[in-house]
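Novice: What would the 3D arrangement of this be:
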Amino acid sequence: MTGNHQAPALLLFSVFVAVTLAITTWVSRNRHGSAEEFYAGGRLFSPMENGFAIAGDYMSAASFLGIAGLIALFGYDGLLYSVGFLVAWLVVLLLVAELVRNCGRFTLADVVAARMSERPVRVAMGTSSVTVSVLYLVAQMVGAGSLVALLLGSTSEAARSWTVIGVGALMVIYVSMGGMRATTWIQIVKAVLLMAGAMALTVLVLIRFHGDVNHLLNTAAERSGHGRAFLGPGLKYGGSWTARFDFMSLGLALVLGTAGLPHILSRFYTVPTARAARRSVVWAIGLIGGFYLMTIVLGFGAAAVVGSGAVRTSSAAGNTAIPLLALDLGGGAGSTGGTVLFAVVAAVAFATILAVVAGITLASSASVAHDLYASLRRGSAQRGEVAVARWAAAGIGVVAISLSLLVRDLNVAFLVGLAFAVAASANLPVLLYSLFWRSFTTRGALWSVYGGLLPALLLVALSPVVSGSPTSIFPGVDFQFFPLENPGLVSIPLGFIAGWLGTVTSHGPADEAKHAETEVRSLTGAGAV
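Specialist: Take a look at the predicted model:
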């Protein structure tokens, strides 16, 4: 990209960062420092506001950059991500939204610990939540690196590395200064910008092809280099049995993973009632559904307008398909329209990343302070817990930055798929068992968390993602043992089986009184904070 593109995009970056920092500063001067204010924003948000914030939290770099890139490169097979991400919200709406709001206070561990031995359960859930959050953060930062490297016209690793470090520093500032209230307003602003940007690009793509979707798809197939196979299944997840099982594994992880994401579930604590939590999800589903329909048009539009080869040349993982599409739709490189549209889309994508990393960092730092620290230091003051959360945000930022620099060449949607697999393996089984199984015990909870978390991480470490192929993180070595790229097909059932096995082998029966209390509270809201 030329200097003509860099200046307006950098200006828009700076404007968004300045606005969000102003929001954070204003909020930090109008709060009383309690844990409820820091973790849940005082529970003062309306269902519509929270629905926009949930959508802002969920529509990440994986959605805007990664999915469109995968569709541009692999056509029909890339649609799996859009479908899986959207269908997952039915699980959240029907099974967990209201119950989690009634049973919990600030974190996912609150729900499980209500009827178990608190300390070991909180340590297990806190460890799992931080792991999932860090994996999700890595995906966002990889997207930021790809985006700014494209903007600066540089393929140097130094430019991408400094971008990742800068995003990490900003997310720590947002969380440590403003807490949940500032993070929520940043996500609302970002959701509005992202929807507006996606709508504008979608309209321009349809205008380019005179509203003829069939012409759009045929042109995408012609320019993809794969012909009609581009519009049918099997280009990425077809052929070998490992590719087919990878398809099923990824689908399972995407559909079940959302209900185990800590930064999504923590949003239900920012509204006053369980009914408001349910209505928030309905708002979010409408916004997210419309957005994913647009990503389909944008993905095929990138293949048709830019060409799959050009997308792959710019970014082997396809992460720059949307900015390249915007540049072409605006009039091409060097044109005023192309410069402006590219700058707007790049700024919106960067805003997306900043908002999402702030939400994830807040959820993970809350797990460290509220679950790990508070469980080990009984009776600690809430203000001390909030101080720990701020320091935890910095520590998590350092870890996420380090891992992001290691996996910067992978597709961001693919990285998010790994985070979803770990969430569905470690968090979802223990959450569902706690809410619906009367006989569930503390041993079952611990076995469920660790029985899903550890196999998921081990299988990823032994998969082609890490070693054994030219696209691996370590292409020069080969300790690949597990053939699938996504562990969900194996690790998710293991989480459920481990929870069942731990429960049936427990020495004593479950506490029936605690379960009865949790059941009444989850279904009626009686006693909910």
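
Novice: make it CA atoms for all contacts and neighbour counts henceforth
Specialist: Noted.

Novice: what about the longest helix in the chain?
Specialist: Criterion DSSP state H: the longest helix present in the chain is helix 157-208.

Novice: Proceed likewise with the subsequent sequence, for comparison:
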Amino acid sequence: MNPPELIPSEGAIFNTSIFAVFVLITLFVVYRASSQSTSSDYFAAGGSFSGAQNGIALSGDFLSAASFLGIAGAIAVHGYDGFLYSIGFLVAWLINLLLLAERTRNTGRFTMGDVIAFRMRARPVRAAAAASTLAITFVYLIAQMAGAGGLVALLLDVKSTGGQALVIAVVGLVMMLYVLVGGMKGTTWVQIIKATMLLLCAALITIFLLGKFGYSMTHLLQEAAQNNPKGDAIFAPGVQYGKSELTKIDFVSLSLALVLGVGGLPHVLMRFYTVPNAREARRSSVWAIWAMTAFYLCTLIIGYGAAALVGTDAILDAPGAENSAAPLLAYRIGGTVLLGIVSAVAFATILAVVAGLTLTASASFAHDIYANAMRRGRTDSDSVVRVARITALVIGAASILGGILVNGQNIAFLVGLAFAFAASANLSTILYSLFWKRFNTTGTLWGIYSGLISCLLLVIFSPVVSGASDSIFPSVDFAFFPLKNPGIVSIPISFICGIIGTFVGREKVDEDRLAEMEVRQLTGIGGVRG
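Specialist: Okay, the predicted model is just below:
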């Protein structure tokens, strides 16, 4: 079974039409919702969203192509091991709910740099925060771009590398329009629309799919095992990560990155600034957790259902490989119409997440580096927003090139790398800044740069980049680090270096700023908005 037989040319025309309609509608929403008279409007929507609205938008920002395409494909091919991504993504939100949501909302204003620079020397710390934000965002962005290339290549029957590169470029250009026109308010409404569509779509596919098997989960799982070369092994751990002791360690490393990474994702932390107070920030996390719980339960059924109805071999032979499982399943159970709907939702997922990521990166550069590090606060809102828009163009162009380079990789795996960067570079410094009184500027810089650099080097010299058949550069081999996810090494390095740097720095703690930060993060008193 091959993709041309699965998706005929008239389906490609229908899918293209749905893509175009969705883009036009959401661009109109973005334009109508945009209000950018100040930098607060552009970066944080003026703190005007409720906890429920922001929670749905958070789920829309977080449920990326990795969740919809990558995890469904991983479950279809690897079974239980693929579902471990869902568990890691979901459990990770407890860190935000219990430790970070209220405190970051009360302490910061626009970016993660506001929190960790609050009681430190602002210029070097903000520069370090912006560097980590840009690096994490770039890795996350190229995963989404790769997802766009694989998805549209499947739906429009684009087999050539040049054609898929063109698709990725078009997605990048549309994403830039969202960010340039709408800012945070427009992007948030796109994410709310996208999250609602995604949840409804996943629920409908799940209901239709179970109906195919007489609403018998047992029957569905039996068919999945029959159409997967691994057989009943897909219901137990070990198909992907149990082959050797090394793969088991790699799984532990991936799990650490997934569970700890959410607390350091800049685009997630930035969303807590779009609500008016800490109570709404906490409600945002609760709403997001419930929405994502429902979604990930659906992906479990969708993944095994794709194995049952489409077959693992057909999935791996399609453009996009594992990432094609959900669209192929939609075509099998609902024909061209359902495929078009799923395609539009998946496309919306990529556009919304990419827009949120780009906005975060541009806000960090404009607010942390330009406004505070370079201009020392002596600038106006118009200049900051203008710099942010220019940065969005640069980030968009870079992510298009990166997406073309990694096209074909499993998206969930690539996002796992972004989580490793976030946990390594940011989580230690955020937690130390909020909860360790003695923590100082030297510790902050050591924590950020050690985690960021160690993670980057380990990825470069790992099988992700070279030395394996599924590497980015399979024809060369300069890998010496055996794990595909570096989290088990780079995350502890960041925490340890943060401690060592604090004691090496021997800087005197600013007691006044420390006291102000403690009061502000617990009560919200003294926070500056707008």
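
Novice: returning to that earlier point: give the buried residues for the very next helix or strand once past the longest helix of structure 1.
Specialist: Scanning forward in sequence from helix 157-208 of structure 1 by DSSP states H and E, the next helix or strand is helix 213-224. By 16 or more other CA atoms under 10 Å, the buried positions in helix 213-224 of structure 1 come out as Leu216, Leu217, Asn218, Thr219, Ala220, Ala221, Glu222, Arg223, Ser224.

Novice: which residue in structure 2 lines up with the fifth one?
Specialist: When the structures are aligned by TM-score structural alignment, the residue of structure 2 matched to Ala220 of structure 1 is Ala224.

Novice: Please tell me how far the most centrally placed residue in structure 1 sits from Ala316 of structure 1.
Specialist: Nearest to the geometric centre of structure 1 sits Tyr136, at 5.3 Å (CA atoms, centre = their mean). Noted for Tyr136 of structure 1: a distance of 20 Å to Ala316 of structure 1, by CA to CA, to the nearest Å.

Novice: likewise Trp26 of structure 1?
Specialist: Taking CA to CA, one finds Trp26 of structure 1 at 41 Å from Ala316 of structure 1.

Novice: And for Val167 of structure 1?
Specialist: Distance from Val167 of structure 1 to Ala316 of structure 1, by CA to CA: 22 Å.

Novice: Pretty sure Leu137 of structure 1 sits against Ile360.
Specialist: Yes - contact status for Leu137 of structure 1 versus Ile360: in contact at 6.8 Å, counting by CA atoms under 8 Å.

Novice: before we move on, what SS does the aligned residue in structure 2 for Val311 of structure 1 have?
Specialist: When structure 2 is aligned by TM-score structural alignment, Val311 of structure 1 is paired with Ile315. Under DSSP: H, G, I helix; E, B strand; the rest coil, Ile315 of structure 2 falls in the helix class.

Novice: Likewise for Thr155 of structure 1?
Specialist: Under three-state DSSP, Thr155 of structure 1 falls in the coil class.

Novice: Which position in structure 2 pairs with it?
Specialist: Match for Thr155 of structure 1 (TM-score structural alignment): Lys159.

Novice: Number of residues surrounding that match?
Specialist: Neighbour count of Lys159 of structure 2, defined by other CA atoms under 10 Å: 15.

Novice: Contacts only, for Ser63 of structure 1.
Specialist: Ser82, Tyr292, Thr295, Ala413 (CA atoms under 8 Å, 6 or more residues apart in numbering).
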